[in-house]
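Enquirer: need coordinates for the following:
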Amino acid sequence: MKMHQRRDVTQATMDHFTPKPFDWCKAATCVHMVRRHVAAMGHSVPPMPRFRSALSAKAALTERGWSNLADMMDATLPRIMPAQVIMGDVVELQSESDVFGALCIALGDGRVMGYSEGNDGLSVMQPFASPIAAWRA
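Expert: You can find the predicted model right below:
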């Protein structure tokens, strides 16, 4: 996919999720954002079960044999080195509040978009720490 197409898909993902506050019940989580984005980037994505809490999200991962979000992403996209990330790729950041980690979408220059603790909606962030994993979308 050409860089301008990656930019357009990434912008469309941002436009769709920016007005949506994080909500387990309303399909507004990092997993929902990444799934929509990856599909728009032209990849085949597995169906997503409905989940309404962290507990049911964890159960959905376990049912598929995944222990965390990185396992889910490894089953969906090719893993790359975090230093190889370009706009539109998926990155995992360390999350302090849960066992899932945090999936975000790379915007370039080290910035990412994603849901973060302490913010009501989707945020553009410059993380303090490097991603712990990355996948080519």
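
Enquirer: alpha carbons only for contacts and neighbour counts from here, please
Expert: Noted.

Enquirer: now find how far off-centre the strand ranked longest in the chain is within its chain.
Expert: Taking DSSP state E as the assignment, the strand of the chain that covers the most residues is strand 102-108. Taking C-alpha atoms, centre = their mean, to the nearest Å, one finds the center of strand 102-108 at 6 Å from the center of the full chain.

Enquirer: for it, buried residues please.
Expert: Within strand 102-108, the residues scored as buried using 16 or more other C-alpha atoms under 10 Å are 102-107.

Enquirer: and this one, so I can compare the two:
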Amino acid sequence: MNTMLKRAAATQACMDRFAGRSYAPGVRDCGKLAAHSLHKLGRKAKLLTASRHTTEAGAVRYIRKAGFKDLVELMDAVLPGARIAPAAALPGDIIAMAMEDGDPFGCSLTVALDNGRILGFKDGVCQVLVPLAFVTAWRV
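Expert: Down below sits the predicted model:
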């Protein structure tokens, strides 16, 4: 299958599973969204799917217990050497968006769509967004 068609199918699968649905830690959160995109593009996401948390505090404990400071470090371990400039992201790539200072996760993971849009959680709902403050991105 053509690479871009595979990426389009992966982002559509993410939209079908997450868009319009409410945030639920451990079920529908940014880590599960990123893991779904990775899976649909044929990559393993064991570090993202291994957590069995039901609260944000549980997710933070998992990240720290696994030996990472935040989600950026965890994603660097999931996709070693795959960091890219956020502006170079293709559909299905993972983009880390900035969070408020002091946020224990360090970022929010989103999935790149097309035309500069992303799929991510805002105001408790997964929705299509226009990104404003990037942290980094990873090529899947």
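
Enquirer: got a TM-score for the pair?
Expert: The TM-score (TM-score structural alignment, normalised by the length of structure 1) is 0.89; 133 aligned residues with a C-alpha RMSD of 1.6 Å.

Enquirer: the helix or strand that the longest strand of structure 1 is followed by vs structure 2, average distance?
Expert: Using DSSP states H and E, the next helix or strand after strand 102-108 of structure 1 towards the C-terminus is strand 111-115. Overlaying structure 2 shows strand 111-115 of structure 1 at a mean distance of 0.5 Å from the equivalent residues (mean C-alpha distance after the TM-score superposition for structure 1).

Enquirer: could you tell me where the following helix or strand past strand 111-115 of structure 1 falls in structure 2?
Expert: Downstream of strand 111-115 of structure 1, the next assigned helix or strand under DSSP H and E is strand 122-125. Strand 122-125 of structure 1 lines up with residues 126-129 of structure 2 when matched by TM-score structural alignment.

Enquirer: touching that stretch from outside, list them.
Expert: 18-23, 117-121 (C-alpha atoms under 8 Å, 6 or more residues apart in numbering).

Enquirer: and the longest strand of structure 1, which stretch of structure 2?
Expert: Using TM-score structural alignment, the partner range for strand 102-108 of structure 1 is residues 108-114.

Enquirer: contacts made by the matching stretch with the rest, please.
Expert: Contacts of stretch 108-114 of structure 2 (C-alpha under 8 Å, 6+ apart): 11, 30-31, 33-34, 37, 71, 89-99, 118-121.

Enquirer: can we see that at 7 Å?
Expert: Contacts to stretch 108-114 of structure 2, defined as C-alpha atoms under 7 Å, 6 or more residues apart in numbering, come from residues 11, 30-31, 34, 89-99, 118-120.

Enquirer: just the buried ones among those, please.
Expert: 11, 30-31, 34, 89-98, 118-120.

Enquirer: and the gap between the nearest residue to Ala28 of structure 1 once chain neighbours are set aside and Thr29 of structure 1?
Expert: Computed as C-alpha to C-alpha, 6 or more residues apart in numbering, the closest residue to Ala28 of structure 1 that is not its neighbour in sequence is Phe22, at 5.1 Å. Going from Phe22 of structure 1 to Thr29 of structure 1 by C-alpha to C-alpha, to the nearest Å gives 6 Å.
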